[in-house]
Each structure stands twice: as structure tokens, then as C-alpha cells.
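> Here's a sequence, model it:
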Amino acid sequence: EATVGIMLLEAARAHAVVVGEDLGTVEDWVRDYLRDRGILGTSVLWFERNGSDFRPPEQYREMCMAAVNTHDLPPTLGFLRAVHLEVQDRLGILPQPLEEAKNTLYDDIAKLVEQLRNMGLLENDYPTESELILALHRFIGKTRAKLSVVSLVDAVGDLRMQNQPGTNNEYPNWRIPLSDSLGRSVKVEELEYYVGVGEICEAMRELVNPQLPEDSKS
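Alright, predicted model coming up:
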């Protein structure tokens, strides 16, 4: 309580928003406590489930930061292509055979595509990777979350994850430059010229602030 109290005091002084990374093994009471103290939790699309089904946007909690992925997860394009599974298999840390893991992943993606199509967020039966990534972010934009975020890796089409949990020197954690889908490094100054950056931001703006006039959506 003392630690959280100090953190909230400093956040108030700095006019900052505090987000708790309440994923993994965090117990339920921790999430309740954070919510009661005005601290946002973290809700990641891939982890928000009702059994084996993905939780619909209206069932997301309000006091959270909603995202398609985080710094500890692969970029969405890499996820869709199972790049992370191939890396984990090569490193010897994949807990199941590679083909079995890929089949489970592809089944999840198929479920999500059907859900997005039923929600009107996808028009094509066989969407392109770009269309699917935009639809996933529109999905996040439709949740009740007070804060929704976009990862730069998704905006430029990066494939490699920045961090591979469970590794030390086996993987170049936090040393991978932002790159596009072809592996070309992307500088901050170049971001405004990437079509994906504008598309993904616009997709989020449309749903998060639908009442705003066009000239204020900047």
C-alpha cells in the first residue's frame, strides 16, 4: 500500500497515467486493488479469452490499457506468420513440437478471423495480412478500455520480437532495431512516410473518438 501510494503521488505530480502489467501469474485480488486505486491494468487481445474463444470487445474491463501485443510478445505480422514459434523451436524452448504449436496458432487465427468478420471488421473471407492487422486494431478500438495503444512494430510490419522471455544471451533481447517486413531498419524520421503508420492510427481514431470532427483527429 505504501509503495502504490508513493507511486500515485508522484504520478499525480507528473500528470502521468499509471499502467500495471497485471499479466501472467498475478492473482485476481491484485487486479481488484489496482482498479480500486485508479491504476489501469493491461489487457492483451491474445490473452483475453472465454475458455477457448476470444472475449468480445464489450466484455473488456474499462480500467485497462488494451493492446494487440506488448513488448514481450512478437509483432503481429510475425505472430501471424508463426515466426516466434520457429525462433523458440530453434532455441530449444518451445514446449511442444513445432508443427503442433503452429496448428494451434492457426486454429486461433481462424477463430479470430471469423469473429472479426461477424463483427463487420473484415469484409473478405481470406483477408490479407495488412487487412487482418488493421481489423485487430479496430477490434481493440471498440473495447471499453480507457486507453488503447498501437505498437510501432505493427505499424511498420516488423517481424522480429524485441524480447524473447526465457533467454539471456541466446537471443539479442532489446538490441533489435525497428525494421519493416523486409528487414530494412526504420528511422524515427521515416515513420510518417510509412503507409501502415497512417492506416493503423486512422483505424484506431475512427473507433476510439468517433464523435470528434475530422479536423481534430490529429
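
> going forward, measure contacts between C-alpha atoms and count neighbours the same way
OK.

> following the longest helix belonging to the chain, which helix or strand shows up next?
Looking across the chain with DSSP state H, the single longest helix is helix 98-118. Note on helix 98-118: by DSSP states H and E, the next helix or strand toward the C-terminus is helix 129-141.

> Quick one: residues in contact with whichever helix or strand comes after that next one.
As assigned by DSSP H and E, the chain's next helix or strand after helix 129-141 is strand 147-148. Strand 147-148 is contacted from outside by C64, M65, A66, A67, I140, G141, using C-alpha atoms under 8 Å, 6 or more residues apart in numbering.

> Give the other helices and strands that the longest helix of the chain contacts.
helix 83-91, helix 129-141 (3 or more C-alpha pairs under 8 Å, 6 or more residues apart in numbering; DSSP states H and E).

> Most widely separated two among the contacts of strand 147-148?
C64 and G141 (12.5 Å; C-alpha to C-alpha).

> Please say which of the two ends up with more neighbours.
Just comparing C64 and G141: by other C-alpha atoms under 10 Å the higher neighbour count belongs to C64, 26 against 23.

> Am I right that that one is in contact with G41?
Yes: counting by C-alpha atoms under 8 Å, G41 is a contact partner of C64 at 4.2 Å.

> Following up with a second sequence; could you model it the same way so I can compare the two?
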Amino acid sequence: MGMLLVIIAYLVYTAFWVRISLHTLIWLKSARRLISYRPVSGVTPLSAFGGSVLDLLFFRRLFESNKVLWLGSWAFHVSFLFVILRHLKYFLNPVPGCISCVQPLGIVAGYILTFSLLYVVAVRLTARTKYVSYQNYFVLGLLFFIGASGLTMRNFFKPDLIDVKNFVMGIIAFRPSALPGNFFFVLHFSLALLLIPYIPFHIFTAPFITIEARRRQQGLDLVMHDE
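Prediction:
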């Protein structure tokens, strides 16, 4: 079982970087296309850039359209960031001081992440307009069970953290070690491997979708103002 997970981890790792490379090419093409756009009359490049940054950091467009969904979505994304930072301690040796400092925040973020996912799913299921694909529900389900299995290990069935780190560092160093004998860790790790292939698409498309939406909105606002 341990060797099977190691092989899958290497396959996922390879697929991840292949997909990253492909999306990098798409990113470069999109960047050139966006740069070639003429700025909307009356809108300075600085204000357009600033608006796009605020949209990315605070999901302003979602806040304007659906404040109830925005609350859960923003809480999820912020908590997800801190959970990732917390997990870096298993991939780094030695662990930088800045990563050690965020460990308490990462623990709290684990609870926020899991419950914010339930909140987001509940809001979307009760929405009159169904605008979420089955693939999105699949990813949300993966994230929830990853979070739930992590909280289960945190509170009830604690794995040996030394064994966990040795296993993870062994994969990174291409010297696989024994798989920790904890069912919830195996579940947690397996679900994380299943999630990884979905990450690049979201990372690379979100900025350009946001920038393009902001550009079009500014153009529409200017037209309505002129009328």
C-alpha cells in the first residue's frame, strides 16, 4: 500500500508540473493579449490594476452580487492559504521561523475551512439559480473530506508526526520510507493527491477572468455614464 501511494504521488507530481507548464503557456498568451488591449477611456492603467488586485484579494465582484456566498467563499480561501502554510512544515527541513509562527493560525484555519465549505455548499444548493457544475461539487467534496479527515487526526486519531514527516520527506528526496500506520492519514493523503490535479487550472485562470471582468465592467459603466 505504501509503495502504491508513493508511485501515485510521483505520477501526480509529474502531471502537476506538466499541467503547470501548459497553463504557463496559456498565461503568457493571455498576458500578451491583455497588454495589447487599449485602456478604457477615462480609466487609468493604475486604477484598472488596483481594481483588479482588490477584486482578487477581496472578491469584490462576488461581494457585490451575493454577500451571503461571499462570506463563506472568502473565509474558505483565506483559511485554505493558512492551512497550506501550516502543512509546509512537513515538506521543509529545517522549518523556517515564519512557517512555525503561522502554526496556531493554521490550526484555527483548519476548522474555518471545513465549516466554510459546508456553508458554501448549503448556500449554493439553496440558490434559486443553479450555476455550479458537478465538477465544482466534486472538488468541494474533496476539500471537505480532506479537511474533515485532518480534523479527525487532530482531535481523535493522532498519527505519529515523525513518521508522517519521514514519509513525506522520503518522497521528496526519492528515498521512500514506511507509510504511517494511520487510516485517517492514508485517507487524508490519498484525497490530497486526488485534489492536486485540479489546483493549477484555478490558480492560472482566476486572475485573468477577474481582470477581464473588471475591464468589461469599467467599459460598461463608462457607456452607461455617457448615456
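
> And the TM-score between them?
Here the superposed chains carry a TM-score of 0.28, computed using TM-score structural alignment, normalised by the length of structure 1; 113 aligned residues with a C-alpha RMSD of 6.2 Å.

> picking that back up, would you point to the one among the helices and strands packed on helix 98-118 of structure 1 that's packed deepest?
Sort these by mean neighbour count, taking mean count of other C-alpha atoms under 10 Å, and helix 129-141 sits at the top with a mean of 21.

> tell me the angle of that one relative to helix 98-118?
60 degrees (axes from the mean of the first three to the mean of the last three C-alpha atoms, to 10 degrees).

> Could you dump the helices and strands packed on helix 98-118 of structure 1 into TSV with distance to L34 of structure 1 added?
Putting these into TSV (distance: least, C-alpha to C-alpha, whole Å) gives the following:
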stretch	distance to L34 of structure 1
helix 83-91	31
helix 129-141	21
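
> how about those helices, which one is nearest I109 of structure 1?
helix 129-141 (9.8 Å).

> Which elements pack onto that closest one?
strand 64-67, helix 76-80, helix 98-118, helix 195-208.

> Tell me which of these sits most buried.
Scoring these by mean neighbour count under mean count of other C-alpha under 10 Å gives strand 64-67 as the most buried, with a mean of 25.

> count of neighbours near L57 of structure 2?
Using other C-alpha under 10 Å: L57 of structure 2 sits among 11 other residues.

> And for S30 of structure 2?
Neighbour tally, S30 of structure 2, other C-alpha under 10 Å: 14.

> Assign it to helix, strand or coil.
For S30 of structure 2, the assignment made with DSSP: H, G, I helix; E, B strand; the rest coil gives helix.

> Now it: closest residue in space that isn't a chain neighbour?
F208 (7.4 Å; C-alpha to C-alpha, 6 or more residues apart in numbering).

> I'd say V120 of structure 2 and L69 touch.
Yes: counting by C-alpha under 8 Å, L69 is a contact partner of V120 of structure 2 at 6.3 Å.

> give me the number of residues near I171 of structure 2?
Count around I171 of structure 2 with other C-alpha under 10 Å applied: 18.

> so it makes contact with V6?
Yes: in this structure, I171 of structure 2 is within contact of V6 by C-alpha under 8 Å, at 6.7 Å.

> Touching stretch 60-69 of structure 2 from outside, list them.
L54, D55, W70, L71, V120, V123, R124.

> Show me what whichever strand or helix holds L22 of structure 2 is packed against.
In this assignment (DSSP H and E), L22 of structure 2 forms part of helix 2-36. Helices and strands touching helix 2-36 of structure 2, by 3+ C-alpha pairs under 8 Å, 6+ apart, are helix 183-195, helix 199-226.

> out of these, deepest packed?
Buried most deeply of these, by mean count of other C-alpha under 10 Å, is helix 183-195, with a mean of 17.

> which helices and strands sit right next to it?
Secondary elements touching helix 183-195 of structure 2 (3+ C-alpha pairs under 8 Å, 6+ apart): helix 2-36, helix 134-155.

> surely L116 of structure 1 meets A135?
Yes: here L116 of structure 1 lies in contact with A135, judged by C-alpha under 8 Å, at a distance of 7.0 Å.

> Skipping adjacent residues, who's closest to A101 of structure 1 in space?
Using C-alpha to C-alpha, 6+ apart, the nearest residue to A101 of structure 1 is L85, at 7.3 Å.

> er, L134 of structure 1 actually
Nearest to L134 of structure 1 is I200, by C-alpha to C-alpha, 6+ apart, at 5.9 Å.

> Give me the distance between that neighbour and S130 of structure 1.
10 Å (C-alpha to C-alpha, to the nearest Å).
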